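[1] Attaching a predicted model along with its sequence, questions to come.
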Amino acid sequence: MPKIVITGGAGFIGSHIAYHVRNQFPAHQLVIFDKMTYAADVRNIQDLTAAGDAELVIGDVCDFDLACNVVAGADYVVHAAAESHVDNSFGNSLLFTRTNVYGTHTILEACRRMGVKRIVHVSTDEVYGEVRTGAADETTFLNPTNPYSASKAGAEMVISGYLHSYRMPIVTARGNNIYGIRQYPEKIIPRFAMLLDCGKKLTVYGSGKNRRHYLAAEDFAAAIVLLMRRGEIGGIYNIGSEDEFENIEIAGMIADIFGHALEDVIDFVPDRPFNDWRYAIDSSRIRALGWAPQHRLVDDLAGVVQWYRDNRARFQRLVCDIAGQATDIGTGLQTGTQTP
């Protein structure tokens, strides 16, 4: 039976990829390889595992022998495992280098040894650094500005070495900010939804004027599957939307869903050590393959917020029982595995 491995598949983005892959490749064996750190949750994939549609292998992508065993016989490996929260990277940067650079190197070498036919690497638009005007295309010089984006850029340098030295069948995806259900409440949308649901105020960095583009997890997962099938070997693809908002606008939209005036529920807090003003990418290359976003944040946001309200018990200890400051969620909740 043909086989697909998704690293980090029990996390937010990885679980959305897993469900989409299961739907698009019903005849393939699906293996989810995840360390089950704080941002992973078995409930994210329980419909797959309970039905026997996926196997969960718990382990570290930095474990070479285990990685070789997991990817052996795989036709595809989607490498989505990563430490991804920028705030955490300021306080624990070595972990980011270990997981995102060494972990990627380990997976690539395991795939090389085991003869994997195609690897899709999940990167980020943050490797470009600030894009004050216009949009970065895939040829734009990498200019990471924080330990997280630096580690993701480092992973891409390892990929470049494997492409040139071994002609490895690797495709890289650089995506916008991803939103959707099941996201750990350290990122802006789930954090704000949970804070208001717990009766706390929204903690906004600096002036709140930093800008981000937002892409639905379902649209990102569809792009990954397209790259599995049709991405050019060695190719890099930006995956982005036109949905661009200031952080303060996101706060206002969520406050409105709860029926609050923004000025009544907002607290401005000191900015993090460095906070890119804006990210923006040109995704015309993948659009030429036929992909385009099917979702818009303004249409989806109320439903996403409602999911967090309906699943408050899952995250209550993380948000409702603490002071609710941005740093509490950003750096104080890095340990422990979420399980039912």
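    Here it is on my side, so go on.

[2] From here on, just use CA atoms for contacts and neighbour counts.
    Fine.

[3] which residues in the stretch 1-150 of the chain form helices?
    12-24, 46-50, 64-71, 86-91, 93-96, 103-114, 147-166 (DSSP state H, counting those that start in this stretch).

[4] where do the strands sit along this protein?
    All strands of the chain, identified by DSSP state E, fall at 3-7, 29-34, 55-58, 76-79, 118-124, 170-175, 177-179, 202-205, 211-216, 236-239, 244-246, 266-269.

[5] to the chain's geometric centre, what's the distance from the fourth one?
    Relative to the centre of its chain, strand 76-79 is centred 15 Å away, using Cα atoms, centre = their mean, to the nearest Å.

[6] Please apply the same query to stretch 301-312.
    For stretch 301-312, the separation from the chain centroid amounts to 19 Å (computed by Cα atoms, centre = their mean).

[7] So Ile17 is in contact with Asp219, correct?
    No. Using Cα atoms under 8 Å, Ile17 makes no contact with Asp219, being 9.6 Å away.

[8] ok, structure two:
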Amino acid sequence: MYRILVTGGAGFIGSHFVRRLLRRDDVSRVTVLDALTYAGHTENLGKSLLDPRLTFVHGNILDAPLVDELMARHTAVVHFAAESHVDRSLTRAGTFLTTNVLGTQTLAASAGRHGIEKFVHVSTDEVYGSLSEGSASEDDPLRPGVPYAASKAAGDLVALSHFQTYGLPLCVTRSSNNYGPHQFPEKVVPLFITSLLRGEKVTLHGQGQHVRNWLHVEDNCAGVELGLYEGKPGEIYNVGGGTDLTCRNLTAKLLDLCGKDWDSVTYVPDRQANDLRYSMLWDKISALGFRPIRDLDEGLAETVAWYRRNPDRWAPLTRTPYVARTTDATTPAAGEEARAH
């Protein structure tokens, strides 16, 4: 039976993954460690909090004594916790490095001391940097272009060094952009949806031609689950297979679903740090049996419907100073939570 510590488990992707774990018969304990910063909320866990196998711990991955105490009770770790929003990383790079690099070091070192059987470090396609053509494989060099991506790339290397140096049974997953219900409204999909539902305009940088691959959060969680159960220690697995869209094309879909037209869109000059295109090959995770199953149009419709039904969950959040009302498609996948937990 598995006893699994999930960092950042009250964030967007982490909470979906926790619910997935609790549907398994071979999991006897799930502990969520989350700092409950602005993007993490226990409400994301919903009815899972009633499951006697789930324990929630409010704490920080940089708290080494707490991490050690929790690590001793578990057999596996899935590490989502991270600072994740690109725009915020441009002005708070130090915070991103502290959480995403030193936090990962704290967890990996503790996992080694306590003989953890499997450690999954969740990362992002942004570590490969912008690609004008082709797609990145797991063996390609890392060329992060913004502080967020640089901090995740550094965290990946720290994590992998614990396999190489100490034999920690660790693998890394890197996913493309995630979308779905419960996402904090600073990333482009929930930001545009909540803005449009409030009757506000949304903003595109440049001509909206930045290309991202969109993967439903449940599909990403399926990939992370495969990494946990089937992933080979020391390996990296790209979790892709979603749908490539320009930000303009994504905006068109969201306008239609929200019953708005292009009068709700304004354009601003592109910012300097704005990678044009991300793309990954995902043959390795496919060989383990991974197949994304969520259709983009159905997934976006489901996501818009969730935000329509749950204004009490997101309306208060849009009034915080953390939500940038101007954004683009440069949003990470994993982490949300991964997203500052």
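    Perfect, thanks for sending it. Just so it is clear, the structure is predicted and the values come from calculations on it, not from any experiment.

[9] which stretch among the helices of the stretch 1-150 of structure 1 comes nearest Tyr237 of structure 1?
    Taking Cα to Cα as the criterion, Tyr237 of structure 1 comes closest to helix 147-166 out of the helices of the stretch 1-150 of structure 1, the separation being 12.6 Å.

[10] buried set for the closest one?
    Of all the residues in helix 147-166 of structure 1, those buried under the rule 16 or more other Cα atoms under 10 Å are 147-156, 159-160, 162-163.

[11] with structure 2 superposed, average distance for it?
    Taken against structure 2, helix 147-166 of structure 1 registers an average deviation of 1.0 Å after superposition, with mean Cα distance after the TM-score superposition for structure 1.

[12] helices or strands next to that helix in the packing?
    Using 3 or more Cα pairs under 8 Å, 6 or more residues apart in numbering; DSSP states H and E as the contact criterion, the neighbours of helix 147-166 of structure 1 among helices and strands are helix 86-91, helix 93-96, helix 103-114, strand 118-124.

[13] That one relative to strand 118-124, how many degrees between them?
    Direction vectors for helix 147-166 of structure 1 and strand 118-124, defined by axes from the mean of the first three to the mean of the last three Cα atoms, to 10 degrees, enclose an angle of 150 degrees.

[14] and for helix 147-166 of structure 1, what are the contacting residues?
    Applying Cα atoms under 8 Å, 6 or more residues apart in numbering, the set of residues contacting helix 147-166 of structure 1 from outside is 83-86, 89-90, 93, 96-97, 100-102, 104-105, 108, 123-124, 126-127, 129, 142, 144, 168-170, 234.

[15] likewise stretch 23-40 of structure 2?
    Residues outside stretch 23-40 of structure 2 that contact it (Cα under 8 Å, 6+ apart) are 1-12, 18, 21-22, 42, 53-61, 81, 184, 322, 336-337, 339-341.

[16] correct me, but Gln207 of structure 2 touches Tyr267?
    Yes. Shown here, Gln207 of structure 2 and Tyr267 form a contact pair, counting by Cα under 8 Å, at 7.2 Å.

[17] Tell me, how many residues neighbour Ser135 of structure 2?
    Each residue near Ser135 of structure 2 was counted by other Cα atoms under 10 Å, and the total is 15.

[18] With the one 5 residues further on instead?
    Asp140 of structure 2 has 9 neighbours, counted by other Cα under 10 Å.

[19] Out of the helices and strands packed on helix 147-166 of structure 1, indicate the one that is most buried.
    For those, the largest average neighbour count (mean count of other Cα atoms under 10 Å) is found in strand 118-124, namely a mean of 24.

[20] if we look at that strand, which residues are touching it?
    Identification of contacts with strand 118-124 of structure 1 by Cα under 8 Å, 6+ apart yields 75-80, 149, 152, 156, 169-176, 224, 227-228.

[21] For it, give me the average deviation versus structure 2.
    In this overlay with structure 2, the average offset of strand 118-124 of structure 1 from its partner residues is 0.4 Å by mean Cα distance after the TM-score superposition for structure 1.

[22] In structure 2, what stretch matches that strand?
    Aligned using TM-score structural alignment, strand 118-124 of structure 1 spans residues 118-124 in structure 2.

[23] next one: the matching stretch to chain centre, how far?
    In terms of Cα atoms, centre = their mean, the centre of stretch 118-124 of structure 2 is set 11 Å apart from its chain centre.

[24] re earlier: if we take the buried residues of helix 147-166 of structure 1, which one ends up nearest to Cys68 of structure 1?
    Of all the buried residues of helix 147-166 of structure 1, Cys68 of structure 1 sits closest to Tyr162, with 16.7 Å by Cα to Cα.

[25] Would you enumerate the residues in contact with Ser241 of structure 1?
    When contacts are counted by Cα under 8 Å, 6+ apart, Ser241 of structure 1 is found next to 176, 213-215, 283, 293.

[26] Now do it against Ile286 of structure 1, distance only.
    Computed as Cα to Cα, to the nearest Å, the Ser241 of structure 1 to Ile286 of structure 1 distance reads 12 Å.

[27] The closest residue to Ile236 of structure 1 other than its chain neighbours: neighbour count?
    Of all residues beyond its chain neighbours, the one nearest Ile236 of structure 1 is Thr172 (4.7 Å), with distances taken as Cα to Cα, 6 or more residues apart in numbering. A total of 25 residues lie near Thr172 of structure 1 under the criterion other Cα under 10 Å.

[28] give me every residue that touches Thr172 of structure 1.
    When contacts are counted by Cα under 8 Å, 6+ apart, Thr172 of structure 1 is found next to 120-123, 234-237.

[29] can you put those in TSV and add distance to Phe274 of structure 1?
    Written out in TSV, the entries for the contacts of Thr172 of structure 1 read as follows (distance: Cα to Cα, whole Å):
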residue	distance to Phe274 of structure 1
Val120	30
His121	26
Val122	23
Ser123	20
Gly234	32
Gly235	30
Ile236	27
Tyr237	26
